[in-house]
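Q: Fold the following, please.
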Amino acid sequence: MSRPSPQSNKIQIVIVGGGAAGLELATRLGKRYGRKRHDIILVDRNRTHIWKPLLHEVATGSLDANMDEVGYRSHCHRWGYRYFYGVLAGIDRAGRQVHLAPVQDDTGREVIAAHSIRYDYLVLAYGSVTNDFETPGVAENCTFLDSRAQADRFRDRLLDQCLRVSRTMTADPVSDAHVRVAIVGGGATGVELSAELFNAAAALGYYGLEVFDRSRLEVTLIEAGPRILPALPERLAEAARRELEVLGVRVLTNTPVTASDAEGMTTGSGARIDADLQVWAAGVKAAPVAGGLNGLEMSRSGQIVVDPTLQSPTDARIFAIGDCALCVLPGRDRPVPPRAQAAHQMATAVFGNLNRLMDGQPLRPFVYKDHGSLVSLSRFSTVGTLMGNLVGGKLAIEGRLARIVYLSLYRMHLITIHGWLKGVALIVVGHVNKIVRPKLKLH
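A: Sure, this is the predicted structure:
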């Protein structure tokens, strides 16, 4: 059914997806227009937002998501947009409506019936999910890190396994018990999670697991390609590999995984990798939409094809940004990469183009500026490149400087969605929490 809107006489802009791109755009539009003549609506399947690059820290307990997440309902009240809790089920381009699936609670009872929201302009920013490439057993046995719920689930399983090993060692001090973690995917998520696990293991001794330390952690990082971190120069990728191996990570390259079961993984050569916990971080694809997108041009991987203005070539009233968009800019062979910096820049570009569209002005093409790539190896190291295309991607940085720049990316996100005053206050509070709060979230 169509959900009635008391503000139907207003220009209605609907944004589906409250990730980095969608939330930043909703904040900018709400701040610019408020609710007098415009109705800015943000739709998301979650009640809170957390910056996706932080999920590996949530998964290890190094970050308390309760302190860093943003509640959409309170945020929308502050910034002049409306928030709808729901899952995109499809769109009706002729009727200019977004269809939302029914929402159910954990007992299966319906909370919100299926309904539709009209739009004058629609921005699709529903992001990506992990691509398991239909590898047998992966969906059933591996953890993905696409949401806070998945990160929380992994943390609980990790702590349970650490407790099992600790109890075993208490009963039998010469036991060879270990926590075995296999991580598939040598990109940023897999590498950062591998390092963060050792940071967490080192802290567990302070919280009741006195006989457990990082020597009882066995982490295997598995990459099908010839090296980890293909987005970085080979020298930096090799430096990251050496750092991981010093920590104790076993790094396997040129090792495709062909199957997963409850006890571990099988590689293309037939070798076995036994694991108590398995994480799949080997690629992403656009999040599927159950009812389809009513004829919008799509890529083979399910992304929405967009013009340089970030509009769908099928429908000029529909924009797509972030990981769900496939944008190949003029003169480029490859699409804009699915990174947080791209999502931020796309949100800024669409904000400007929506303003121009409503004012009857010509739209401007999106210009992607590659500011480089940074990968954090927890408190142990950070590696990456700065300035990207501006200097050919050759300005390599490591260590403390790289760590400062890495942290600044999240701080910029905080300032964008909260404003300077609250954003800076949250940054200060974050520093204080690192001192006064426990090192790990154990519940």
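Q: Only C-alpha atoms from now on, for both contacts and neighbour counts.
A: Fine.
Q: just checking, R93 touches N294?
A: Yes. Under the criterion of CA atoms under 8 Å, R93 makes contact with N294 at 6.7 Å.
Q: higher neighbour count, these two?
A: R93 (19 against 12; other CA atoms under 10 Å).
Q: need the contact list for that one.
A: By CA atoms under 8 Å, 6 or more residues apart in numbering, the contact set of R93 is 294, 315.
Q: Tell me where the stretch 301-443 of the chain has helices.
A: Listed from the start of the chain, the stretch 301-443 of the chain has helices (DSSP state H, counting those that start in this stretch) covering 340-358, 399-436.
Q: so what does the shortest one touch, helix or strand wise?
A: The criterion is 3 or more CA pairs under 8 Å, 6 or more residues apart in numbering; DSSP states H and E, and the helices and strands that helix 340-358 contacts are helix 20-33.
Q: and after the helix it packs on, which helix or strand comes next?
A: strand 38-44 (DSSP states H and E).
Q: To compare with the earlier structure, here is another sequence to fold:
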Amino acid sequence: MNTKTMNNSDLHNVVHRIVVVGGGAGGLELVTRLGDKLGRKGRAHVTLIDKARTHFWKPHLHEIAAGSVDLNIHATNYLAQSHWHGFRYRIGEMVGLDRTRREVHVAAAHDDEGVPITPPYTRPYDTLIIATGSQTNDFGTPGVAQHAIALETPKQAERFHSRLVNACIRAHVQGTQNGPQQVEVAIIGAGATGVELAAELHRAMRTLVSYGLDRIDPERDIQIHLIEAGPRILPALSERIATAAAELLGRLGIRVRSGTRVTGVTADGVQLASGEFLPAQLVVWAAGVKAAEWMKELDGLETNHLNQLVVQPTLQTTRDPSIFALGDCAAAPWLGREGNVPPRAQAAHQQASHISSQIARQLRGQPLRPWQYRDFGSLVSLGDHSTVGNLMGGLIGGNLWVEGLFARAMYLSLYKMHEVSVHGIWKTTLGTASRVLSRSTEPRVKLH
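A: Okay, here's the model as predicted:
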């Protein structure tokens, strides 16, 4: 039978069914590779399930929040991507699993006004890859869910930016009647996201008020607080990187508070364990991540205290070889070292490439190979001010310290690698050129 003339139900009865849940950095790269390699050739039926309609590279969410990047220019539409790369996209959020029947349970999808789009449904699979990423871990802190914004999705980042613009306009209208520091932002958590957001906001807010909000003096009326419970910022990175970043943030006037625990968030600010109350019109919670709660009871699959799926070196889950996990939702062992691979975009990128090749081997009847994480170092972008980090630590047995323009170029190359994996070299090149040209006709920061 010619598979080109089959409908979906017929195709499911003949070829291997691969379902990828989650279209983040790793999930979208993986489903694109599988679609190109297997889906187009009729060797497998590949499906992506995600509750969103578009993909945006999560490490750049802080730039949407600051207004430095327009989501509409950088987002990838799942439906178009599936058409171009030989897979199928289905909207919905995974909420359960039946391993005996090999079915994924997907919740009903609704639009922004609550109107139903799709009813609940199940999706059969032969191989399942879970790449649902992570979500904010508020550690049960009172008021976080009601009054703080977590930069988990583009929609949240856009909501923060809208509130930021409104706060600046409100301060401009009020003038100096309320005294100094009329716009205060509290960022809770000084990991990479918090540090990068603080630096990006310093530049973006000054650019924003330069567009006619002349009653605001940025040095007097704008204050950014970066709060970290641990002894220093960037706890997951080297002390040298943390020290360099802290020094630069200090020179920018950003108030860094390490060793400071937050006990509550209100509509007016942040309550500290010391008893001090820190006024803030805008609060961002970036203090920790975990996998989704529903993964704790995913039909008997093994999880850890962060709800991550525990996987073998092959990235297969420990209790079901037909189910893989990658990215932030996977507790993957770091071969040759103690502990698990850190939740970084470069890890998800490597895992996507590995699983793609291993599934192809599996379909040929060949055994799977273990995945070995290659640490290419860590970089932290401080906006236009600087980029600091270390490169190729896993390759040379030590750290190569980099900063300035070279480090900035390396930081940007990480995103370009992702774009090339998703779109190919020519489309990435043309898209980059188009964005560079359009900047000359647009405001330097999003104004709404």
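Q: Out of the helices of the stretch 301-443 of structure 1, the one nearest L326 of structure 1 is which?
A: helix 340-358 (11.5 Å; CA to CA).
Q: Give me the range in structure 2 that the closest one lines up against.
A: Aligned using TM-score structural alignment, helix 340-358 of structure 1 spans residues 345-363 in structure 2.
Q: coming back round to it: which one of the helices of the stretch 301-443 of structure 1 is the most hemmed in?
A: Sort those by mean neighbour count, taking mean count of other CA atoms under 10 Å, and helix 340-358 sits at the top with a mean of 20.
Q: Quick check: that one compared with structure 2, mean distance?
A: Mean deviation of helix 340-358 of structure 1 relative to structure 2 after superposition (mean CA distance after the TM-score superposition for structure 1): 0.7 Å.
Q: From D172 of structure 1, how far off is E210 of structure 1?
A: 14 Å (CA to CA, to the nearest Å).
Q: any idea what R374 of structure 2 aligns with in structure 1?
A: Per TM-score structural alignment, R374 of structure 2 is aligned with K369.
Q: nope, Q312 of structure 2 is what I was after
A: Using TM-score structural alignment, Q312 of structure 2 pairs with D307 in structure 1.
Q: How about W84 of structure 2?
A: Match for W84 of structure 2 (TM-score structural alignment): R78.
Q: for R240 of structure 2, same thing?
A: So, by TM-score structural alignment, R240 of structure 2 is matched to R235.
Q: How many residues are close by its match?
A: 10.
Q: so after the helix or strand harbouring it, what's the next helix or strand?
A: Taking DSSP H and E as the criterion, R235 of structure 1 maps to helix 234-247. For helix 234-247 of structure 1, the following helix or strand on the C-terminal side (DSSP H and E) is strand 250-252.
Q: how far apart are the following helix or strand past that next one and its match in structure 2?
A: Per DSSP H and E, the first helix or strand lying C-terminal to strand 250-252 of structure 1 is strand 257-261. By mean CA distance after the TM-score superposition for structure 1, the fitted strand 257-261 of structure 1 averages 1.2 Å away from its aligned residues in structure 2.
Q: Just tell me the aligned range of strand 257-261 of structure 1 in structure 2.
A: Against structure 2, strand 257-261 of structure 1 falls on residues 262-266 (TM-score structural alignment).
Q: Show me the contact partners of that stretch.
A: 141-144, 147-148, 188, 229, 270-273.
Q: for the residue most central in space within structure 1, what are its contacts?
A: Using CA atoms, centre = their mean, the residue of structure 1 that lies closest to the mean C-alpha position is K52, 2.9 Å off. K52 of structure 1 sits next to 19-20, 146-147 when contact means CA under 8 Å, 6+ apart.
Q: D370 of structure 1 now?
A: 341, 387-390.
Q: sorry, back to before: nearest to L414 of structure 1, of the contacts of K52 of structure 1?
A: A20 (10.1 Å).
Q: before we move on, the earlier item: could you find the closest non-adjacent residue to the match of Q312 of structure 2?
A: The shortest distance from D307 of structure 1 to any non-neighbouring residue, by CA to CA, 6 or more residues apart in numbering, is to P313 (6.1 Å).
Q: isn't the one you found right next to G295, touching?
A: No. Taking CA under 8 Å as the definition, P313 of structure 1 is not a contact partner of G295, at 10.8 Å.
Q: Compare neighbour counts for those two and give me the winner.
A: P313 (17 against 11).
Q: mind listing the strands in the stretch 201-350 of structure 1 by residue range?
A: For the stretch 201-350 of structure 1, applying DSSP state E, counting those that start in this stretch gives strands covering 217-222, 250-252, 257-261, 264-267, 272-274, 277-280, 284-286, 304-305, 311-312, 315-320, 325-326.
Q: out of these, which comes closest to I415 of structure 1?
A: Between the strands of the stretch 201-350 of structure 1, strand 315-320 lies closest to I415 of structure 1; by CA to CA that is 23.2 Å.
Q: how big's the offset between the closest one and structure 2?
A: With mean CA distance after the TM-score superposition for structure 1, strand 315-320 of structure 1 averages 0.4 Å from its match.
Q: quick revisit: which one of the contacts of D370 of structure 1 sits in the busiest neighbourhood?
A: Q341 (21 neighbours).
Q: State the distance from that one to A114 of structure 1.
A: Distance from Q341 of structure 1 to A114 of structure 1, by CA to CA: 34 Å.
Q: ok, now which ones touch the alignment partner in structure 2 of L329 of structure 1?
A: Correspondence of L329 of structure 1 to structure 2, assessed by TM-score structural alignment: W334. Contacts for W334 of structure 2 (CA under 8 Å, 6+ apart) come out as 340-341, 372-373.
Q: returning to what we had before: pretty sure the match of R374 of structure 2 is in contact with G392, am I right?
A: No. K369 of structure 1 is not in contact with G392 according to CA under 8 Å; the separation is 11.9 Å.
Q: Where does R170 of structure 2 sit: helix, strand or coil?
A: Classification of R170 of structure 2 by DSSP: H, G, I helix; E, B strand; the rest coil places it in helix.
Q: The aligned partner of it in structure 1 - how many residues pack around it?
A: Counting by TM-score structural alignment, R170 of structure 2 lines up with R164 in structure 1. When neighbours are defined as other CA under 10 Å, R164 of structure 1 has 15 of them.
Q: so where does Y89 of structure 2 fall, helix or strand?
A: Short version: Y89 of structure 2 belongs to strand 88-91, going by DSSP H and E.
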